[in-house]
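Asker: From the sequence below, what's the structure:
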Amino acid sequence: MAEGLLAGKTAVITGGAQGIGYAIAERFLAEGARVVLGDMNAEAVAEAAAKLGDGAVGVAGDVTSADDVAALVETAIDTFGSLDVMVNNAGITRDATMRKMPEEHFDQVMNVHLKGTWLGTRAAAEVMREQGSGSIINMSSISGKVGNLGQTNYSAAKAGIVGLTKAAAKEVAFKNVRINAIQPGLIRTAMTEAMPQKVWDSKMAEIPMGRAGEPDEIAKVALFLASDLSSYMTGTVTEVTGGRYM
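Answerer: Purely as a prediction, here's the structure:
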């Protein structure tokens, strides 16, 4: 019999082929869960699932499509028999100052982050309400608290995820479905390491702990929120930032 904080549980993780999403999948599997990874890149998500091994399935899809999100949920139920944890993690960046940002780039970021999180939350909550349990984890960002230069789209979307999380949590709490958000700070991923050195250095200067976080440090917080360790928590926003913007 599987052991661990998530023994016997099934989790769907969007944006699961790399970075924070992949780290969450690794951590969940180590704690006894089965995972369904969702990602836009069909080849990458298949490779990620194969690398994770038994108990992991990859599904290509677009989180801005209700049908694709439904397919993720259905895969979890059809393959593993339940949906116990939903991690809405998929995201993109299209950075530019407001003056230079094309309207299309504003819409793309809002759709992936905010609409994608809403679709994932709605689809998961529908299943979890019926079974009388479940945990939904929405990935916000410290950018949704303080705002970042050149990220009017991203900061707005990440702030919106906080409001969405709190409102949705109130709707389903009576059914024992919990919805919480995480706000990562500077985390060492392929996306952040592609920043110009000057930008990286300026962000590092704001972190009292003096270092960037690692993807697994977000994964461990996601594990806490997914498990019964956080059984009396819903509608919360957890900052994981090394002390940035205290």
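
Asker: Only C-alpha atoms from now on, for both contacts and neighbour counts.
Answerer: Fine.

Asker: residues contacting the most centrally placed residue in the chain?
Answerer: Centroid-nearest residue in the chain: residue 89, 2.3 Å away (criterion: Cα atoms, centre = their mean). Residue 89 makes contact with 13-16, 20-21, 117, 138-139, according to Cα atoms under 8 Å, 6 or more residues apart in numbering.

Asker: Widest-spaced pair of these?
Answerer: 20 and 117 (15.7 Å; Cα to Cα).

Asker: out of these two, which sits in the busier spot?
Answerer: residue 117 (31 against 25; other Cα atoms under 10 Å).

Asker: I'd say the more buried one and residue 88 touch.
Answerer: Yes: with contact defined as Cα atoms under 8 Å, residue 117 reaches residue 88; the gap is 5.5 Å.

Asker: Proceed likewise with the subsequent sequence, for comparison:
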Amino acid sequence: MNTVVITGAASGMGLEATELFLSRKWNVVMADFDDVNGVKIAKKLSDLFPGQVYFHKTDVSNDKSVANLFDASIKQFKTIDSVINNAGIFVKGALHEVQEDAWDRIMNIDVKSIYLMTKYFVPAMIEQQHGSIVNTASISGITGDYNMAAYSAAKGAVVNLVRSMALDYGKYNIRVNNIVPGPTNTALFQNNPQSVIDGFKNASPIGRLTEPEDIARMMFLLASDEGKSITGQNIQVNTGFGIYSSQPVQ
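Answerer: Modelled structure (predicted):
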């Protein structure tokens, strides 16, 4: 049975991915800083998928915490076949409005976390001569957005990092890819006013938001042998956001 480690696994896209991988008979290590919800969710999932799920409280921006996650994951499931770097945060504001601690925090959680997860998990993948890594990027790392300077900078780093990782680790039969979501219909997104939600829907050429399960299905494809020929890619799953040049209709 294959094993995947998913960060940010206790909510949103990470939780959707957790449930999908379990349903497809993978072991899942749920890594999340929110241990209250994480433990509760893992217990419920363990009742449905006995022996397949393990929760570990993790600060993905902290070296020791990620090292402990690796040790616990190997102890629980022996080998790791895939890592999904899904944990991330959002900081709003023009660049001069962003506080230094907020800048550091988003860079640590959205970018440094990928470095730390790679530092600890990739050597084991190199030794076993196979593995896959999937990072959650964002359409805001490819295009510019108003009042999202720090977020765009962090996700822009992730967008380019995937290429170097894929080049460096391909010789070990390790694939690395990014999923590039746009506005996604998570519980957090639903906290927006209905007018804002409708505005996002109307901005999509197909008139809807991406659903968390859409992201989860792509995560599975890229993590599994279904995507064995895909590496170094930024794959957009975002109902067409980012394809418009902003020129007026002619």
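
Asker: follow-up on the earlier one: what's the counterpart of the residue nearest to the centre of the first structure in the second structure?
Answerer: Taking TM-score structural alignment, the alignment pairs residue 89 of the first structure with residue 86 from the second structure.

Asker: likewise residue 189 of the first structure?
Answerer: Counting by TM-score structural alignment, residue 189 of the first structure corresponds to residue 186 in the second structure.

Asker: which ones are touching its match?
Answerer: Neighbours of residue 186 of the second structure in contact, by Cα under 8 Å, 6+ apart: 12-13, 211-212.

Asker: quick one: the helices in the second structure?
Answerer: 12-23, 35-48, 63-77, 100-107, 113-128, 149-169, 194-203, 212-223 (DSSP state H).

Asker: In TSV: those, plus distance to residue 143 of the second structure.
Answerer: Below are the helices of the second structure laid out as TSV (distance: least, Cα to Cα, whole Å):
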stretch	distance to residue 143 of the second structure
helix 12-23	21
helix 35-48	33
helix 63-77	31
helix 100-107	18
helix 113-128	21
helix 149-169	8
helix 194-203	15
helix 212-223	19
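
Asker: The lengthiest strand in the first structure: how far from the chain's middle?
Answerer: In the first structure, with assignment by DSSP state E, the single longest strand is strand 177-184. Centroid displacement of strand 177-184 of the first structure relative to its chain, using Cα atoms, centre = their mean, to the nearest Å, is 9 Å.

Asker: orientation of it relative to helix 116-131 in degrees?
Answerer: Angle of strand 177-184 of the first structure versus helix 116-131, following axes from the mean of the first three to the mean of the last three Cα atoms, to 10 degrees, is 150 degrees.

Asker: average distance between strand 177-184 of the first structure and the second structure?
Answerer: In the superposition against the second structure, strand 177-184 of the first structure averages 0.5 Å from its aligned positions (mean Cα distance after the TM-score superposition for the first structure).

Asker: how big is the angle separating that strand from helix 19-30?
Answerer: Interaxial angle, strand 177-184 of the first structure versus helix 19-30 (the same axes, to 10 degrees): 130 degrees.

Asker: Strand 177-184 of the first structure to helix 215-226, inter-axis angle?
Answerer: Using the same axes, to 10 degrees: strand 177-184 of the first structure against helix 215-226 is 160 degrees.

Asker: Name the residues that touch strand 177-184 of the first structure?
Answerer: The contact list for strand 177-184 of the first structure, computed with Cα under 8 Å, 6+ apart, reads 125, 128-129, 132-142, 144, 161-162, 165-166, 168-169, 172, 218, 221-222, 225, 233-241.

Asker: one step back: mutual contacts of residue 117 and residue 88 of the first structure, please.
Answerer: Common neighbours of residue 117 of the first structure and residue 88 (Cα under 8 Å, 6+ apart) are residue 138.

Asker: Show me which of the contacts of residue 89 of the first structure is closest to residue 96 of the first structure.
Answerer: Closest to residue 96 of the first structure, out of all of those and judged by Cα to Cα, is residue 139, at 21.6 Å.

Asker: quick one: contacts for the residue mapped onto the closest one from the second structure?
Answerer: Taking TM-score structural alignment, the alignment pairs residue 139 of the first structure with residue 136 from the second structure. With contact set as Cα under 8 Å, 6+ apart, residue 136 of the second structure has these partners: 84-87, 178-181.
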